[in-house]
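Chemist: what's the 3D shape of this:
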Amino acid sequence: MYTNSPLTPHPIDARRPGLRLLAVGLAVAAGMTLAACSSGEGGRSSSGKSVDSLASGTPTSGDAASKGGTHDSAVEAKRSQLRLDTSPEEDQRLTDAYNACLQAHGVPMNQERAAAAGAKQAPPKVGEADSPKYRPAYDACLVKLPRQPPETSPETNPHYADDYRAYVKCLQNRGMKIHLISDTSVSPDGLAWTFDDDTTGSLPESKIDQADRSCSLEAFGGK
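Modeler: Have a look, this model is predicted:
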């Protein structure tokens, strides 16, 4: 189980570029990365299928992770800005700081997932960002939630649709059995990918994180 990429958790198991940060990608490569698309936890279902959409890492630009809706300009100015080439270590460090803040504010954490991944910091449990009870916590910790690379958002990248299609094509060429779908959960122009019904022979999960990073740079970074 891991994140939505190009570089970030979502109640719908979303996989989006840029979401490596939050719970969505938290378990595979770095132990617990983003993004899950919005402070929730995306990833693989028991059937082995998962969806990938762009957002926020998780947990991004347009951050669905902030369910409280408070986007004060002073807070936004203090948030870290991720780049397409942000290292997994830095990504993880920022993700852990955000999740630690949520935990300190009383948000229930998925300790089982952390233990299984060998991670020190657990991500929030699925769906807690949607609970009115914990919205104040998400608002308070928004300042620690990094902004996703601007290239991975349709609001800040005029070539987003073409880039995202190139990103999905790159993943397919690397052996992932996936296909493109529309995802309006974060943006009306959002795109995502989901696994095919038949994933026989698909790229091993252990290699997906590296493929995701490489394809993100290639498609969104013009490389």
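Chemist: hey, let's count contacts and neighbours off CA atoms from now on
Modeler: Noted.
Chemist: Next, residue 12: secondary structure please.
Modeler: Following DSSP: H, G, I helix; E, B strand; the rest coil, the label given to residue 12 is coil.
Chemist: Roughly how far does it sit from residue 221?
Modeler: Distance of residue 12 to residue 221, given as CA to CA, to the nearest Å: 27 Å.
Chemist: Then residue 163?
Modeler: Distance, residue 163 to residue 221, using CA to CA: 9 Å.
Chemist: Compare these two and say which is more crowded by neighbours.
Modeler: Between residue 163 and residue 221, residue 163 has the larger neighbour count (other CA atoms under 10 Å), namely 21 against 15.
Chemist: next up, for comparison:
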Amino acid sequence: MINGRERTTPGGSTVQTPDMNDQSPASKGAVQKCQGRLPLQPPEMDEAKNPHYLDDYHEWITCMNEHGVPVEATQPLGSGWTYSRQSTVPYDQERKIENDCKKAAFSK
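Modeler: Sure thing, here's the model as predicted:
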């Protein structure tokens, strides 16, 4: 099952996912309170600092699909990804594929 906040893995466990588009007062308050405490992302992951960001992003999504994690880009392009269908890859392996593909795509 896939919906906006949770996903059931092939093993049957439920994984909570953050809602990056949450505009509720509680979410906005949390963002404002933590604004100066959030870790900085590497420059390769910053679209404003990496002139090849969208190419790298596309490579990341493509790599994940090639390794069995069915994902698609979200809009606006470059903002993230979502599952395109139920994955058959175990959750721990998905995280490894996601991280390995991200490193390969953004470390050139």
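Chemist: circling back to that earlier point, quickly list what's touching both of residue 163 and residue 221 of the first structure.
Modeler: With CA atoms under 8 Å, 6 or more residues apart in numbering applied, the contact sets of residue 163 of the first structure and residue 221 do not overlap.
Chemist: Which residue ranges of the first structure form helices?
Modeler: Along the first structure, the stretches classed as helices by DSSP state H are 73-78, 88-104, 111-117, 135-141, 160-173, 205-220.
Chemist: which one of those lies closest to residue 195 of the first structure?
Modeler: helix 160-173 (10.3 Å; CA to CA).
Chemist: Return the residues in contact with residue 71 of the second structure.
Modeler: 61, 64-65, 81-85.
Chemist: Also residue 67 of the first structure?
Modeler: Listed by CA under 8 Å, 6+ apart, the contact partners of residue 67 of the first structure are 129-130, 135, 138-139.
Chemist: can you tell me how far it sits from residue 202 of the first structure?
Modeler: From residue 67 of the first structure to residue 202 of the first structure the distance is 34 Å (CA to CA).
Chemist: again, but for residue 142 of the first structure
Modeler: In terms of CA to CA, residue 142 of the first structure sits 36 Å off from residue 202 of the first structure.
Chemist: out of the two, which sits in the busier spot?
Modeler: residue 142 (27 against 16).
Chemist: My guess is the more buried one contacts residue 77. True?
Modeler: No. Shown here, residue 142 of the first structure and residue 77 do not form a contact pair, counting by CA atoms under 8 Å, at 11.2 Å.
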